[in-house]
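1. sharing a model that was predicted from the sequence below.
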Amino acid sequence: MRRLHLIVGVTAVIAFLITGQLMRHHSPPMTALSDAVRLMHRSRHIYILAAGLLNLILGLYWQRRPRGWQFALQTAGSAFLVLAPLLLVVAFAVEPDRGFHEETLWSHAGLYSLFAGSMLHSVANAVFRQSARIAKKS
């Protein structure tokens, strides 16, 4: 699982760099676009970075939890976190041209995926640390 998060994290950071270059060399220039379209490009660009860095950090520090249900929470959280950069790259490609009037389903799904994955990993880790403290006191 660590390797998967590392690969996804590095790939997403590279995607962040590519989307930055796409914005820099956009035709017409980004400054010529409406504020709404420019904001949507930039926000999706930053979301990709957030998803990439979260996966990268998790790839560096992920440790399998011994209990079955904690490992299940970790696995579900990892699935959400691996999916998030893909959804956000699609959001970068599709949503800015639609503007704010259309639903922004791709970015919503990507951000909710980041949130769900982070919370699942947090719960699995917090419960593990608390049970380790209780065992240490005994």
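-> Good, I have the coordinates.
2. contacts and neighbour counts: CA atoms only from here.
-> OK.
3. other SSEs contacting the longest helix along the chain?
-> Assignment by DSSP state H gives helix 105-137 as the longest helix of the chain. Here helix 105-137 touches helix 35-61, helix 68-98, going by 3 or more CA pairs under 8 Å, 6 or more residues apart in numbering; DSSP states H and E.
4. closest to residue 121 out of these?
-> Across the helices and strands packed on helix 105-137, residue 121 has its closest neighbour in helix 68-98 (5.3 Å, CA to CA).
5. now do the contacts for residue 70.
-> The contact partners of residue 70, by CA atoms under 8 Å, 6 or more residues apart in numbering, come to 124-125, 128.
6. repeat that for residue 81.
-> Per CA under 8 Å, 6+ apart, neighbours of residue 81: 51, 54-55, 113-114, 117-118.
7. pretty sure residue 128 sits against residue 63.
-> No: the pair residue 128 / residue 63 is not scored as a contact, 11.1 Å apart, by CA atoms under 8 Å.
8. residue 135: which of the helices and strands packed on helix 105-137 is closest?
-> helix 68-98 (16.6 Å).
9. give the buried residues for the closest one.
-> Neighbour-count burial for helix 68-98, with 16 or more other CA atoms under 10 Å as criterion, is recorded at 70-71, 73-75, 77-89, 91-92, 95-96.
10. now do stretch 56-71
-> Neighbour-count burial for stretch 56-71, counted by 16+ other CA under 10 Å, picks out 56, 58-59, 62, 70-71.
11. this is the other structure I want to compare:
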Amino acid sequence: MKWFHLAIGLLLFVAFCVTGRMMRVDFPDKEIIPQDLRLLMRSRHIYILFNSLIWLMLGVYFRLSTRKWQIALQGMGSLLLLLAAAHLVWGWYLETYEIAHFSDVSRWGIYLSLGGVGFHLIGGLRLKSDSV
């Protein structure tokens, strides 16, 4: 699971770099872009970085629990984070290129990230009987 989390984190970091390059190429004159659209584009771009860093940290620190219910929570957390990553990348493209306006796609990506981190937090807690 550690390698899975690291791989997804690296892929998302590459997506962050690619989306940054796309914005630089497609919108070279930043001063003519309305400020609200510019803020929207940049914030959605940073959300991708935010999610990739969560995945990279999980890849470095993840330890599979010994209890089945905690393993299930960790798996659900990873699934929610995967859905969050898809929502955030999709939200960046949709809100930057398609509608050039706010939508709920990125918002749900943030909510899914929160849920995924919460599930990993609970699933990764070590109880006294687990301590060495």
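-> Happy to help now that I have it. Everything numeric here is computed off the predicted structure, so don't read it as measured data.
12. hang on, the earlier thing: farthest pair within the buried residues of stretch 56-71 of structure 1?
-> Based on CA to CA, the longest span within those runs between 56 and 70 and measures 21.0 Å.
13. the nearest residue to residue 95 of structure 2 once chain neighbours are set aside - how many residues pack around it?
-> With sequence-adjacent residues excluded and distances taken as CA to CA, 6 or more residues apart in numbering, residue 95 of structure 2 is closest to residue 101, at 5.4 Å. By other CA atoms under 10 Å, 13 other residues sit near residue 101 of structure 2.
14. how far away is the equivalent of residue 101 of structure 2 over in structure 1 from residue 112 of structure 1?
-> Aligned by TM-score structural alignment, residue 101 of structure 2 pairs with residue 99 of structure 1. Taking CA to CA, to the nearest Å as the measure, residue 99 of structure 1 falls 20 Å from residue 112 of structure 1.
15. one more: residue 95 of structure 1?
-> Residue 95 of structure 1 sits at a distance of 16 Å from residue 112 of structure 1 (criterion: CA to CA).
16. what does residue 51 of structure 1 give?
-> Distance of residue 51 of structure 1 to residue 112 of structure 1, given as CA to CA: 11 Å.
17. what's the answer for residue 57 of structure 1, then?
-> 19 Å.
18. likewise for residue 6 of structure 1?
-> 21 Å.
19. the two: which is more packed in?
-> Taking other CA under 10 Å, residue 6 of structure 1 and residue 112 do not tie; residue 6 has more neighbours (21 against 15).
20. element containing that one?
-> Secondary structure assigned from DSSP states H and E places residue 6 of structure 1 in helix 2-24.
21. distance from that helix to structure 2 after superposition?
-> Compared with structure 2 after fitting, helix 2-24 of structure 1 has a mean deviation of 1.0 Å; criterion: mean CA distance after the TM-score superposition for structure 1.
22. what residue is smack in the middle of structure 2?
-> Per CA atoms, centre = their mean, the C-alpha nearest to the average position across structure 2 is that of residue 51, at 2.3 Å.
23. check contacts around the closest residue to that residue other than its chain neighbours.
-> Leaving aside its sequence neighbours, residue 51 of structure 2 sits nearest to residue 85 (CA to CA, 6+ apart; 6.3 Å). Residue 85 of structure 2 sits next to 12, 48, 51-52, 109, 113 when contact means CA under 8 Å, 6+ apart.
24. ok, these in structure 1: which stay?
-> Retained in structure 1 (both residues aligned by TM-score structural alignment, their matches' CA atoms under 8 Å) from those: 12, 48, 51-52, 109.
25. isn't the residue nearest to residue 95 of structure 2 up against residue 38?
-> No: using CA under 8 Å, residue 101 of structure 2 makes no contact with residue 38, being 10.3 Å away.
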